[in-house]
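A.B. asks: my questions concern the predicted model and sequence given below.
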Amino acid sequence: MSERRYTEFESIHCGVQPDKGRFRIAPNGIGWKSSSGKTTVVSVDDLRKLSWSRAARGYQMRVLLKDNTVYKFDGFKPDDFEEAKDAIKMYYKIQLEQKELSVKGWNWGKTDFQGSNMIFNVTNKPMFELPLGQAIGTNKPGKNEVAINFVDPGQPAPEGVNPKEVDELMDITFYVPGTVAKESENKDNADAEDEEVNADMVFYENVKSKLEFSQMTTENIVQFQEVLCLTPRGRYNIDMYQDFLRLRGKTYDYKILYSNIIKLFLLLKPDEMHVMFVIGLDPPLRQGQTKYPFLVFQFVREDEIDVELNLDDATLADKYENKLHKHYDAPTYEVVSTIFRSLTNRKVTVPGSYRSHHGAHALKCSMKANEGYLYPLEKSFLFIPKPPTFIPHNEIGVVTFSRVGTTSGGSSRTFDMKFHMKGGNDIQFSSINREEYANIEDFLRQKRIKVKSVQNEESIVSYAELDDGEDEEDGDFGSRKKRRTEPVASTMLDDEDSESPDEDFAPDDSGSEVAEEYDSEVEGSYDESEND
């Protein structure tokens, strides 16, 4: 009978995986196998350092590889240390170090980066460790401050774990005062060594590089550079990968999962020179205490881009079912929206039947102190760029117009429009040109949204009063309703379950492969896009 050539421990966890398994130390390396069949194997040639410390689940063995990758195995008992130490020394000629954790409770110390992990040390003892590979972004919220944002609350809990029992670190902010010597590639240059830079910027760049390293397991599919974003304001590079995109600006750096993108809109501005691409997010993007449920990008309509996707033909055919093409040479907004549509599997909503007095797809108005554009879409209203406000038709109780008629000073040039929502809140838009009244009123009635006009600007109409009188119509409305009975009824039947594309907005018939996507499947796009 041959002697057993390995040392084995039972009921050991690997990382955050909930499964227990067998941990084996053998001459050719370290291995772990769970009860469900999951395995982790580390070759002896890759081992660099092993350490032993207390952990939440008993004791933990930390395995550091030569490429700075870290594996953690915990669930060991106190008596297992000597057996593990002897086996590691015998097989690998490496000492198993005992690491004592800092329990002082101090909030100041020094940081050490190992691979994609950051260790916070107090008096040369580790206090906690942050897995930067799970971070979604980093930014500088203030002077000498660096914030690291972690997993979105909308991301699923680990497999086998009840989401209601999970506590997650949302973000953490470090205060980094002072300056440090600037590193120079030319070590012979004495002047360069004396140059100092802010310590917070050095720390920020280190964190960014670790986030980039953890995200760059595969090359990006395509990159769009210096894209103008109206909300939040700034210019960003958009790096698109297979499962997420990276939004990189001068101050902010974010990782956004495609599964968090729930809506896409492509809207022509009334100036007909710019196109806005709106991305709806759930959970929203966070910048400090501010949340952004919508990102609003703006493109010049005439700008074109020539890009080639970093995907082979087999991937285009198998994974994306040829919905993407290897090469694009078309207007920038078309290329961006088409690639987003394919990678996120979300339909792109475009303007529908509404036309303003001047033939535009939106009407200019103000929301409080912010000027913008209100787009009446087939199943919702969308106000952009700031603050982006999404109003589904089925959540509107009644729309009240005020200052429509004449005032004591004469005829009013503008009017206000207030949405009384079924949930009880009100959304008001003001300073709408008087010429837009007839078109927006017709649109609301076609969509079977209740409308009420308040002639006296000072009159106060409660939601309860409007609801009580929903079956009664005033004389003016009754006469207008009779005159439009036939055409309105047919329009409602045609538009109730579909949204037609804007003919003026459609790209020219120049043979563009991108243009064809906007001329097809438009009716089905709104069922998915606006009712998620």
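C.D. replies: Here it is on my side, so go on.

A.B. asks: contacts, neighbours, all on C-alpha from now
C.D. replies: OK.

A.B. asks: what about the closest residue to Lys450 other than its chain neighbours, distance to Tyr463?
C.D. replies: Leaving aside its chain neighbours, Lys450 sits nearest to Val398 (4.7 Å; criterion: C-alpha to C-alpha, 6 or more residues apart in numbering). Note on Val398: its distance to Tyr463, by C-alpha to C-alpha, to the nearest Å, is 8 Å.

A.B. asks: the more surrounded of those two?
C.D. replies: Val398 (20 against 17; other C-alpha atoms under 10 Å).

A.B. asks: tell me if I'm right that that one and Leu466 touch.
C.D. replies: Yes. Between Val398 and Leu466 there is a contact at 7.5 Å, judged by C-alpha atoms under 8 Å.

A.B. asks: just give me the neighbour total for Gln225.
C.D. replies: Counted with other C-alpha under 10 Å, the neighbours of Gln225 add up to 12.

A.B. asks: just to be sure, it is in a helix?
C.D. replies: No. Counting by DSSP: H, G, I helix; E, B strand; the rest coil, one finds Gln225 to be strand, located in no helix.

A.B. asks: show me the contacts for it.
C.D. replies: 236-238 (C-alpha atoms under 8 Å, 6 or more residues apart in numbering).

A.B. asks: take the one below as the second:
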Amino acid sequence: MAAMEFDDVYEEIRGVLNPGRLKLTSNSVVFKNLRTGKVETITKDEIENIKWMRRSRGYGLKFITKNDSSLRYDGFKDTDIDRLKEFMTINFGKNVETQKMAVNGWNWGKVSFGAGNLAFQVDHKQAFEVPLKNVSNSNKGKNEITLQFHQADDAKVSLMEIRFYVPPGDVDGDPVEDFHQNVMRDAAVLTAKAGDAICSLSDINCLVPRGRHELRFYPSFFDLHGKSYDYKIPYNQITRGFLLPHKDNRQMYFVLSLDPPVKHGQTRYQYIIFGFKKEEETKVELSLSLEVIQEKYGNNLHKEMQGPYHDIVSRLFRAITEQRITVPGSFTSGAKCVGCSYKASAGLLYPLERGFIYITKPPIYIHHDDVASCGFNRSNTTTGRTCDFEIQLKSGGSHVFSNIEKEEAKPMSDFLSSKDLRIHAASNWDKKINYTVDKDRDIYLEHVQNEGQEREDEDDESDDEEEDEDFEGGEEEEDALEYDSEASIHSTEDEDEDGSKSPSSSKKRKKSEASSTSSKKKSDESKKKSDDSKKKSDESKKKSDDPKKKSDDSKKKSDDSKNKSDDSKKKTKQKESPNKKPPKSKEQIEDDSD
């Protein structure tokens, strides 16, 4: 078999599957990328090992070279393994090894480095591998290391970073440092010597991320070097630049928009904001020759540059990155920005010709194409001095910028109309709120009157209930005395053995009758007094300012009088009950007849 060809083969580069054609000859392996037209060739003398493995797109063939590099091609079928083994044995003198893959889903195992790859193994089987040439940066912590990757422009989904936990080892040495050194040996990290810098600017005030940094410009990236962290950012990550004046016209902001954002710990920074004083000047000298400056940058840069600090920095970024620097346009209300607040942070909102940008925390940029409508809330109130500016997005979200002076609403409305942006009406919750105040209305007096009326109603209900209880209680007591089931049928001590009444008993009966009549009179008088006290209490309720206290006093007096009358009733009934004659028996009736 002289040669073999495979048409539907893919090569994965930074997350992008590049289709191509693989040709195996007796002396070499040739792969042609159909997208770029690039041709890769490996001679049989350079091949160290050949491995066959299962991939997401069928099966893959991996070639490991003697110079510690590897090439991997996907898209093979399971029926191709027999032909490949025979071809490799005859022409290359190599056996094709079948590599087993770990599919149990464990996230702990061992890491090995080789052939320019990081291989993560679980139970002596490979779970995944990472080409170290795709690593752009490596950050180490106490027991943790983070790998960041280069991004491919053609990839729809890209792996941004991967993090490994490295447990402390039993042997001498730092396992995290060893891991970091193995990664950095083959990683394509942005590195450059200090002498390769085009120019450098020291002690620049950086608002986001906060701190004083040294800014160094290199041919392919710029380095933002601080006390605790170092950011190396390629120029192709810069998407926009903004040069914005402060509201006091004494400061300037220079903003860089990054995609993807830089990361510091768990915080991502999509924008880098520099702060400059408008009157501050500096002088910088480029390390490039005049010929190189003229060839690469034309008249945009010079060998020696002097001027305001913000102007020098913006011109350097404009010439090196070839990105436009956006400045405020036609909007003005005494300044090019509007002071406002976003959530709990105060900042500045800049209406630009093609969008809105808010600084400083958090920086927000909204393009006009993403805006569904804009509007002012609480701008028609009579008491408020500020209003809210709301931007509704086509994606469904919204941003509300509050505490804007009402004088700024008119210039902003004119600017929105000039940009043909839709202005929506105020929110419903603003229309429902009544901000006017009635000065003649005494809310406290109304509250006191309502409370007094409620208490009067409660007192009337309690009086009715007490009268009903007294009436029912009297009937129960009379029934108990009249139909006493435990009444004795024997003669009392006041009667003689022959049934005749003694004179002492008659005297006692007269005294008891007199006492009962007097007690009845007293009870009647007490009832009259209680009725009079009730009438007086009702009159006092109407006349007094505090109805509750006097009504309570009168109620207590009436209750006391009622209690006295009830006690007198009980005493009279207790005295009358023993003097009543029990019914005579038949024997007594016969004795009387005899």
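C.D. replies: Done, it's in. What you see is a predicted model; the values in this text were computed from it and never measured.

A.B. asks: superposing both, give me the TM-score.
C.D. replies: Here the TM-score for the pair of chains, by TM-score structural alignment, normalised by the length of the first structure, is 0.60; 412 aligned residues with a C-alpha RMSD of 4.7 Å.

A.B. asks: distance of the closest residue to Met170 of the first structure other than its chain neighbours from Gly21 of the first structure?
C.D. replies: Nearest residue to Met170 of the first structure, sequence neighbours excluded (C-alpha to C-alpha, 6+ apart): Phe150, at 5.1 Å. In this view, Phe150 of the first structure and Gly21 of the first structure are 28 Å apart by C-alpha to C-alpha.

A.B. asks: then Asp112 of the first structure?
C.D. replies: Computed as C-alpha to C-alpha, the Asp112 of the first structure to Gly21 of the first structure distance reads 31 Å.

A.B. asks: who has more neighbours, the two?
C.D. replies: Gly21 (21 against 12).

A.B. asks: I'd say that one and Thr40 touch.
C.D. replies: No. Using C-alpha under 8 Å, Gly21 of the first structure makes no contact with Thr40, being 10.4 Å away.

A.B. asks: ranges for the strands of the stretch 101-250 of the second structure?
C.D. replies: 110-114, 117-122, 125-131, 135-140, 144-149, 161-165, 199-208, 211-217, 221-225, 230-234, 238-245 (DSSP state E, counting those that start in this stretch).

A.B. asks: out of those, nearest to Lys361 of the second structure?
C.D. replies: Proximity to Lys361 of the second structure, assessed across those by C-alpha to C-alpha, is greatest for strand 199-208 (8.5 Å).

A.B. asks: compared with the first structure, how much does that closest one deviate?
C.D. replies: Once fitted to the first structure, strand 199-208 of the second structure is off its aligned match by 5.2 Å on average (mean C-alpha distance after the TM-score superposition for the first structure).

A.B. asks: just stretch 307-318 of the second structure next, same as before
C.D. replies: For stretch 307-318 of the second structure, the mean deviation from the first structure after alignment is 3.3 Å (mean C-alpha distance after the TM-score superposition for the first structure).

A.B. asks: and stretch 213-223 of the second structure, how far from the chain's centre?
C.D. replies: Remark: stretch 213-223 of the second structure is offset 36 Å from the chain centroid, using C-alpha atoms, centre = their mean, to the nearest Å.

A.B. asks: list the contacts of that stretch.
C.D. replies: Stretch 213-223 of the second structure is contacted by residues 190, 192, 196-206, 224-227, 230-235, 320 when judged by C-alpha under 8 Å, 6+ apart.

A.B. asks: now do stretch 32-43 of the first structure
C.D. replies: Contacts with stretch 32-43 of the first structure, where a contact means C-alpha under 8 Å, 6+ apart, come from 14, 19-24, 28-31.

A.B. asks: please apply the same query to stretch 434-451 of the first structure.
C.D. replies: Stretch 434-451 of the first structure has contacts (C-alpha under 8 Å, 6+ apart) with 354-357, 363, 393, 396-401, 404, 412-415, 470, 488-489, 491-492, 496.

A.B. asks: which residues in the first structure form helices?
C.D. replies: For the first structure, the helices defined by DSSP state H cover 80-92, 190-194, 199-215, 313-318, 332-344, 437-446, 463-468, 475-483, 485-495, 513-518, 522-529.

A.B. asks: select the longest strand from the first structure.
C.D. replies: Longest strand of the first structure, by residue count under DSSP state E: strand 274-287.

A.B. asks: counting neighbours, what do you get for the closest residue to Gly226 of the second structure other than its chain neighbours?
C.D. replies: Nearest residue to Gly226 of the second structure, sequence neighbours excluded (C-alpha to C-alpha, 6+ apart): His213, at 4.5 Å. By other C-alpha under 10 Å, 23 other residues sit near His213 of the second structure.
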